[in-house]
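Q: Return atomic coordinates for the entry below.
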Amino acid sequence: MTIEPIHARSLGDVPHGFLGRRGGVSVGAAAGLNVGLGSQDDPAAIAENRRRAADAVLPGARLVTLYQVHSAEAVTIAAPHDDAARPHADALVTDRPGLLLGILTADCAPVLFADRDAGVVGAAHAGWKGALGGVTDATIAAMERLGASRARIVAAIGPCIARASYEVDDGFLARFAAVDAANERFFAPGRAGHHQFDLEAYVASRLATAGLARVEALGRDTYAEEERFFSFRRATHRGEADYGRQISLIAAG
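A: Presented below is the predicted three-dimensional model:
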C-alpha cells in the first residue's frame, strides 16, 4: 500500500502533506506508517516509516520533529538536529530550504502554515491544551520574527478528531468558558454531564481571529476513519496497549 499524502488547496505548491497510516511497515497495534518515537513499536520500523514519510513529501530533505508536550511553545529551526535532541515544544518554524518540519498526531489537530512570499513555513501540534494556550498564535509570532506577515500566511488544519467523536465532560467545557464565554459555541449537547467538542472549529476560529490570509479545514475525522488514520481515543476505547502516530509535513522548499 502506497503513502497517500493529503494536500491542502490553500498551501498550493508549497511542499507539504498530511499523512495517515497507509504505506508503512509497522505491524500490530501501530500497523502502518507509524512515526511515533514514543510508541512501543519496533525502532527500525519507525525509522523506515519516517524515511518513507519524508520521501513522500520532499525527497532528500532532512526531517525535523519535536518532543511534543502539549504546550504553547514554538521554536525556530535553523539547522537539523538528531532525534535524541528534539526540542520540547509543540510548534516549529523555519525559513531554511531543505528542512522538512514534522508534527505528530493521533487525534490532535496538525496545523501547517506558509507565507510563500517570505519563504517561511510552520507546523503546530494543536491538542485541546495547546490550542487553548495559544500554540497557533505562538507559531504565527515565530514566523513573523523570520519575516512572514500574517496578512500573507495561509494555514491548513489537517485530520483530527471530529466533534461527533469527541465527548468531553462539564469540567472540560468550563476550562474553555473560563477563558472566553463565547467558546461555548464549540460544544454541542451530549449525554447528561457531557458535550461534543469541535476541536477543528476552535482551532480555525483562533487562526481567523489572528488575522491570517486564509484558513482551510480539511474536515477529516481520525477517530472514525480507522483504515486511514491512527487515533489515541479509539485505541483507548478498545483497551489497546499502544497506538500509532501519523505525521504532517511542510518545507520551505
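
Q: drop to CA atoms for contacts and neighbour counts, all remaining ones
A: Fine.

Q: What ranges does the stretch 151-253 of the chain have for its strands?
A: All strands of the stretch 151-253 of the chain, identified by DSSP state E, counting those that start in this stretch, fall at 154-157, 167-169, 187-189, 194-197, 214-217, 246-251.

Q: okay if I get those as a markdown table plus mean neighbour count?
A: Shown next, in a markdown table, are these (neighbours: other CA atoms under 10 Å):
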| stretch | mean neighbour count |
| --- | --- |
| strand 154-157 | 26 |
| strand 167-169 | 17 |
| strand 187-189 | 15 |
| strand 194-197 | 21 |
| strand 214-217 | 19 |
| strand 246-251 | 29 |
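
Q: quick one more, to check against the first:
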Amino acid sequence: MVFTTRAGGVSSSPYGSFNLGDHVGDDPEAVRANRRRLAEVTGVAPENFVWMEQLHTNTVTVVDGPRPEPVEATDAVVTTTPGLALCVLVADCVPVLLSDHGAGVAAAVHAGRVGARNGIVRKTVETMVEQGARPGNIQALLGPAAAGESYEVPGGMAADVEKHLPGSRTRTRAGTDGVDIRAGLVRQLMGLGVTHIDADPRDTVTDGDFFSYRRDGQTGRQAGVIWLTGVGSDGTD
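A: You can find the predicted model right below:
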C-alpha cells in the first residue's frame, strides 16, 4: 500500500510537482512522467496500473486484468489478480485501501462526501466478501484527507450525511457545521466487522504536503495505490 504526496514529480505550478491526475489540466507529458516514476518506485509495471473515472458514484467494479483506459464511471475497484496496482486519486476525498491478504483480495476506494454517504465503502466490502474475503481479516488504511475541522458544509448537508454515515457530523475549527468523512467511515467499517483499521490523521486542507481542492481550487491529485504480490500477500512490503 502506498500513499503519495505532492513532492517528487515534474509538474509545474499549480500542479507542482507529483500530480498523478490526468483530468485536471496539467501537461499530459508531465503526468505520464509522474506515473512512470510511481511505477519505478513501486516496482509495478506501468501497464498494470488500474485507474478509475471517478464520478462520486457508489459503483464498485471487479477487475481481473490490465486496463489501458480508466475504468468507466466507478469509484472503487476490487481484484484477486496479483500484480495489478489499483489506484485512487484524491485531493481532499478519502482514499481507502483494503486488503484480505490471506484470501488474496484487494480494493481501492474513492470515498468523497457523496460516495461515502451513498455507501461506496460498504458496497466495496460486500464485493470483497463475494470474492472470498472475510471482514475480520480485511485490513483497511484510510489516507490523508480533509479533516472535519476544515470541512465546512451547510447544516442540512451535515445532517443528511450523518443520517447515512453515522459518526461523520462534527464542528469545524470556526465552530460551524462540518463533516469528518474519515470518522464516519471508520465507524462504518467497524460495523461491517472490519476491525484492522488505520486512519492517517493528516488534513489535506491545512497540510501543504498534499494537494487540496478545497484550499486551492485548481490543483493536482495524489494517489493511494494497492497491489497483490501473490496469493496470500499484499503490496504492503
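
Q: Distance to residue 110 of the first structure for the strands of the stretch 151-253 of the first structure - can I get that in a markdown table?
A: Listed next are the strands of the stretch 151-253 of the first structure as a markdown table, based on distance: least, CA to CA, whole Å:
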| stretch | distance to residue 110 of the first structure |
| --- | --- |
| strand 154-157 | 6 |
| strand 167-169 | 20 |
| strand 187-189 | 20 |
| strand 194-197 | 17 |
| strand 214-217 | 10 |
| strand 246-251 | 7 |
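
Q: need the contact list for residue 227 of the second structure.
A: When the contact criterion is CA atoms under 8 Å, 6 or more residues apart in numbering, the partners of residue 227 of the second structure are 1, 82-86, 106, 234-235.

Q: counterpart of residue 198 of the first structure in the second structure?
A: Here residue 198 of the first structure is matched to residue 180 in the second structure, going by TM-score structural alignment.

Q: sorry, that was for residue 233 of the first structure
A: With TM-score structural alignment as the criterion, residue 233 of the first structure lines up with residue 214 in the second structure.

Q: how near is the closest residue to residue 131 of the first structure other than its chain neighbours to residue 149 of the first structure?
A: Spatial nearest neighbour of residue 131 of the first structure, chain neighbours left out: residue 203 (6.5 Å); criterion: CA to CA, 6 or more residues apart in numbering. Residue 203 of the first structure sits at a distance of 19 Å from residue 149 of the first structure (criterion: CA to CA, to the nearest Å).

Q: Could you tell me where stretch 100-110 of the second structure falls in the first structure?
A: With TM-score structural alignment as the criterion, stretch 100-110 of the second structure aligns to 115-125.

Q: picking up where we left off before, and the nearest residue to the match of residue 198 of the first structure once chain neighbours are set aside, what does it touch?
A: Leaving aside its chain neighbours, residue 180 of the second structure sits nearest to residue 148 (4.0 Å; criterion: CA to CA, 6+ apart). Residues in contact with residue 148 of the second structure (CA under 8 Å, 6+ apart) are 170-172, 178-181.

Q: Identify the residue of the first structure aligned to residue 148 of the second structure.
A: So, by TM-score structural alignment, residue 148 of the second structure is matched to residue 163.
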